[in-house]
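Student: mind folding the following:
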Amino acid sequence: MELAPKLLDMVWAILIFGAVIAVILGLASFYENRGGRRGGGWFVGPALALLAVGLVYPALKTVWNSFLDATGGKFVGIDNYTQIFTNSDELVVLRNTVLWTLVTPFVATAIGMIYAILVDRAKGEAVAKALIFLPMAISLVGASIIWKFMYDYKDPAGGTAKHPTQQIGFLNQILVWLHLDPVNFLLNSPQNTFWLIVVMIWIQAGFAMTILSASIKAIPADIVEAARLDGVGAFQMFRFVTFPSIRPAVVVVLTTIAIACLKVFDIVRTMTGGNFDTNVIANEFYSQTFSAANQGLGAALAVVLFILVVPIIVYNVRQLRASEAR
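Tutor: Below you'll find the predicted structure:
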């Protein structure tokens, strides 16, 4: 009996949303027909207002909070930033974030590029691409749970010679089959950070392959044929033809994955919770703000994360403009 009113409310919400969109599109079409594209200016004001309320104000508020103490009631200057760059635990957070940002984009892009070149126009290309792209369809939390089982470790000391401890983790079971001791992959630092990075590479390699494969197929056929007629080998073809042609796409892939790594949260939170020296800025920001109730330090970490992301975005925009100008 209670389900019918909820369904009715949902239907009304959908109808109202559709009506609002129809009115907006109708007004845009009317003003465009009456005065060219000048009518679009009527919609700039509300858009800017929404950006100011939803983006600019929270950003400025976060910057201000970064200069306050844990409770947000006392001005402490740059003490929070000083703690980030001097405290040993926070330095580990920065180190791990740098490792994520340096390793993941290049490895994932290299794997995606090599895979895209190898399967290009090969038999079963669609199936081969689907296999490496499938992890992109999994949420980061889901992928983390999968790999947490892959890395699972059981202490062999709990078993006997007749009844040895069964390893649930696939990687440790392989080590047992090879008569090697199982390893607690997520415990020892800094190796555990690299094992977490593997999860992101597994996901992002499919993204890199998809973008770069499309760029490779966009290379004019006459250029490829001319190079082959000149006797260019496979390596020279990649160096002088393929890579220069797909360079803008490579830059986009690298910067996109780098930004994703700077903001990485789900994998670390799900697999280790930031323990065992695996913490990163996004997870530390969450922990300080919501778990430790240190709003000042949490805001300062958010500002540092924003500062790290901005140069990558600026570089990406410049590269796109440069490629369009050619």
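Student: only C-alpha atoms from now on, for both contacts and neighbour counts.
Tutor: Fine.
Student: kindly tell me how buried Lys154 is, as a neighbour count.
Tutor: Lys154 has 16 neighbours, counted by other C-alpha atoms under 10 Å.
Student: to check against the first, give me the structure of this:
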Amino acid sequence: MQLIYAIATMVAGVLGCAAYFYGSNLILDLVFPARLADSAQAARNMRRAAMIRPWLFLAPAVLALALYLVYPVFESIRLSLHDKAGQTFVGFDNYVWMFGDREFRESILNNFLWLLVVPAAATFFGLIIAALTDRIWWGNIAKSLIFMPMAISFVGAAVIWKFVYDYRDAGSEQIGILNAIVVYFGGDPQAWITIPFWNNFFLMAILVWIQTGFAMVILSAAIRGIPDETIEAAVIDGANGLQIFFKIMVPQIWGTIAVVWTTITILVLKVFDIVLAMTNGQWQTQVLANLMFDWMFRGGGDFGRGAAIAIVIMVLVIPIMIWNIRNARKEME
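Tutor: As a prediction, this is how the structure comes out:
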């Protein structure tokens, strides 16, 4: 039944778009007819129609952006200045509470730790894999396998990795891969995701596993764009593989590396699904997005505090996003 609903929704969406564009252009041609006896008026109508027609195509996207992006921003700012119910104005009380809250400080530190590790690790592994698989016959097969986790949702990936980190009491058969390896070599099984501080790295491994495929695909395309002449010249001059990689290849794709790094950084600032599914912020693994979700939708909900945390996330993301867009434009130029 759900499949039927999904297919019906897609069909209705496609037909609705076609009907909108056909109907809007038909109305525009009726309002500004191009076939008139007065050639001067016909020319003016054609110019006016040409000015309006692009906005007919842009209008749905602009309305969607205004509804789902612009309006939520202003509504979040408004809620962050109001009380729990979002009705009584309290000024900056929610922000004062936030920066004095222990759990918020823990979330900030954990997000900072994620920012240090995940973008660097995912970009590094993606770059190394892209370089190693670029010139071997089975490289595309390897890339397909490494890219495959990108097709899995974050919650799905968290469920998979729960089996990797699964813990059973000592003496019981370990179904978790990590504990099975530890026990095989004579160690004691551990409840990995409950170990403070280190459990953050176990959660980060999931996102690195997912995002390495993204970094690999983008960087592989950049590597293939490097002129063969520069590589051949370096080989003739006696450069070895490492020298070619670090001194020839990396400098030429540095802009792409920066774009990949910052793209993953933006994702890390908004990380939520993995933490929610694995620990729900317990054992000192709380992050900003999960903390916002807790305050806004759990325990009766506090829209003011939840919105204040959302504004902090937005403020942290915007500078990186602007920098990323500028670098992407430079790459295109």
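Student: TM-score for this pair?
Tutor: In this superposition the chains share a TM-score of 0.88, using TM-score structural alignment, normalised by the length of structure 1; 315 aligned residues with a C-alpha RMSD of 2.9 Å.
Student: helices of the stretch 51-200 of structure 1, start to end?
Tutor: Using DSSP state H, counting those that start in this stretch, the helices assigned to the stretch 51-200 of structure 1 run over residues 57-65, 79-86, 88-119, 125-133, 140-150, 170-177, 191-217.
Student: in TSV: those helices, plus mean neighbour count and distance to Ala13 of structure 1.
Tutor: Shown next, in TSV, are the helices of the stretch 51-200 of structure 1 (neighbours: other C-alpha atoms under 10 Å; distance: least, C-alpha to C-alpha, whole Å):
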stretch	mean neighbour count	distance to Ala13 of structure 1
helix 57-65	16	28
helix 79-86	16	44
helix 88-119	19	42
helix 125-133	15	36
helix 140-150	17	31
helix 170-177	16	48
helix 191-217	21	35
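Student: redo those helices as a markdown table? Include distance to Gln236 of structure 1.
Tutor: Shown next, in a markdown table, are those (distance: least, C-alpha to C-alpha, whole Å):
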| stretch | distance to Gln236 of structure 1 |
| --- | --- |
| helix 57-65 | 48 |
| helix 79-86 | 45 |
| helix 88-119 | 14 |
| helix 125-133 | 23 |
| helix 140-150 | 37 |
| helix 170-177 | 38 |
| helix 191-217 | 15 |
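Student: out of those, which comes closest to Val280 of structure 1?
Tutor: helix 88-119 (4.7 Å; C-alpha to C-alpha).
Student: mean shift between that closest one and structure 2?
Tutor: Superposed on structure 2, helix 88-119 of structure 1 shows a mean distance of 0.9 Å to its aligned residues (mean C-alpha distance after the TM-score superposition for structure 1).
Student: what angle do helix 79-86 and that helix make with each other?
Tutor: Calculated by axes from the mean of the first three to the mean of the last three C-alpha atoms, to 10 degrees, helix 88-119 of structure 1 forms an angle of 60 degrees with helix 79-86.
Student: so helix 88-119 of structure 1 corresponds to what in structure 2?
Tutor: The aligned range for helix 88-119 of structure 1 in structure 2 is 102-133, by TM-score structural alignment.
Student: same question, stretch 256-263 of structure 1
Tutor: Under TM-score structural alignment, the match for stretch 256-263 of structure 1 is residues 263-270.
Student: do stretch 231-244 of structure 1 as well
Tutor: Residue span in structure 2 matched to stretch 231-244 of structure 1, by TM-score structural alignment: 238-251.
Student: mind listing what's buried in that stretch?
Tutor: For stretch 238-251 of structure 2, a neighbour-count test (16 or more other C-alpha atoms under 10 Å) marks Ala239, Ile244, Ile248, Met249, Val250 as buried.
Student: what sits up against it?
Tutor: Ile223, Ile226, Thr230, Ile231, Ala234, Val235 (C-alpha atoms under 8 Å, 6 or more residues apart in numbering).
Student: could you redo the last one with a cut-off of 7 Å?
Tutor: Residues outside stretch 238-251 of structure 2 that contact it (C-alpha atoms under 7 Å, 6 or more residues apart in numbering) are Ala234.
Student: and His82 of structure 2, what's its match in structure 1?
Tutor: Using TM-score structural alignment as the criterion, His82 of structure 2 maps onto Leu68 of structure 1.
Student: the closest residue to that match other than its chain neighbours: how many residues sit nearby?
Tutor: Nearest residue to Leu68 of structure 1 in three dimensions, chain neighbours excluded: Phe75, at 4.4 Å (C-alpha to C-alpha, 6 or more residues apart in numbering). As a burial measure, Phe75 of structure 1 scores 15 neighbours (other C-alpha under 10 Å).
Student: so how far is Leu48 of structure 1 from Phe75 of structure 1?
Tutor: 31 Å (C-alpha to C-alpha, to the nearest Å).
Student: what's the answer for Ile281 of structure 1, then?
Tutor: Taking C-alpha to C-alpha, one finds Ile281 of structure 1 at 30 Å from Leu48 of structure 1.
Student: more neighbours, the two?
Tutor: Ile281 (26 against 13).
Student: give the contact list for the more buried one.
Tutor: With C-alpha under 7 Å, 6+ apart, Ile281 of structure 1 has these contacts: Val93, Leu94, Thr97, Leu301, Leu305.
Student: from the chain's centre, how far out does the match of stretch 231-244 of structure 1 sit?
Tutor: On the basis of C-alpha atoms, centre = their mean, to the nearest Å, stretch 238-251 of structure 2 sits 31 Å off its chain's mean C-alpha point.
Student: that older thread, redo the buried residues of stretch 238-251 of structure 2 as a markdown table? Include secondary structure and distance to Asn200 of structure 2.
Tutor: Formatted as a markdown table, these follow (DSSP: H, G, I helix; E, B strand; the rest coil; distance: C-alpha to C-alpha, whole Å):
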| residue | secondary structure | distance to Asn200 of structure 2 |
| --- | --- | --- |
| Ala239 | coil | 40 |
| Ile244 | helix | 35 |
| Ile248 | helix | 35 |
| Met249 | helix | 33 |
| Val250 | helix | 30 |
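Student: quick one: map Phe154 of structure 2 onto structure 1.
Tutor: Using TM-score structural alignment, Phe154 of structure 2 sits opposite Leu140 in structure 1.
Student: surely its match touches Arg269?
Tutor: No: using C-alpha atoms under 7 Å, Leu140 of structure 1 makes no contact with Arg269, being 10.3 Å away.
Student: mean deviation, stretch 17-29 of structure 1 versus structure 2?
Tutor: Stretch 17-29 of structure 1 sits 5.6 Å off on average (mean C-alpha distance after the TM-score superposition for structure 1).
Student: ok, stretch 313-323 of structure 1 next?
Tutor: Stretch 313-323 of structure 1 sits 1.8 Å off on average (mean C-alpha distance after the TM-score superposition for structure 1).
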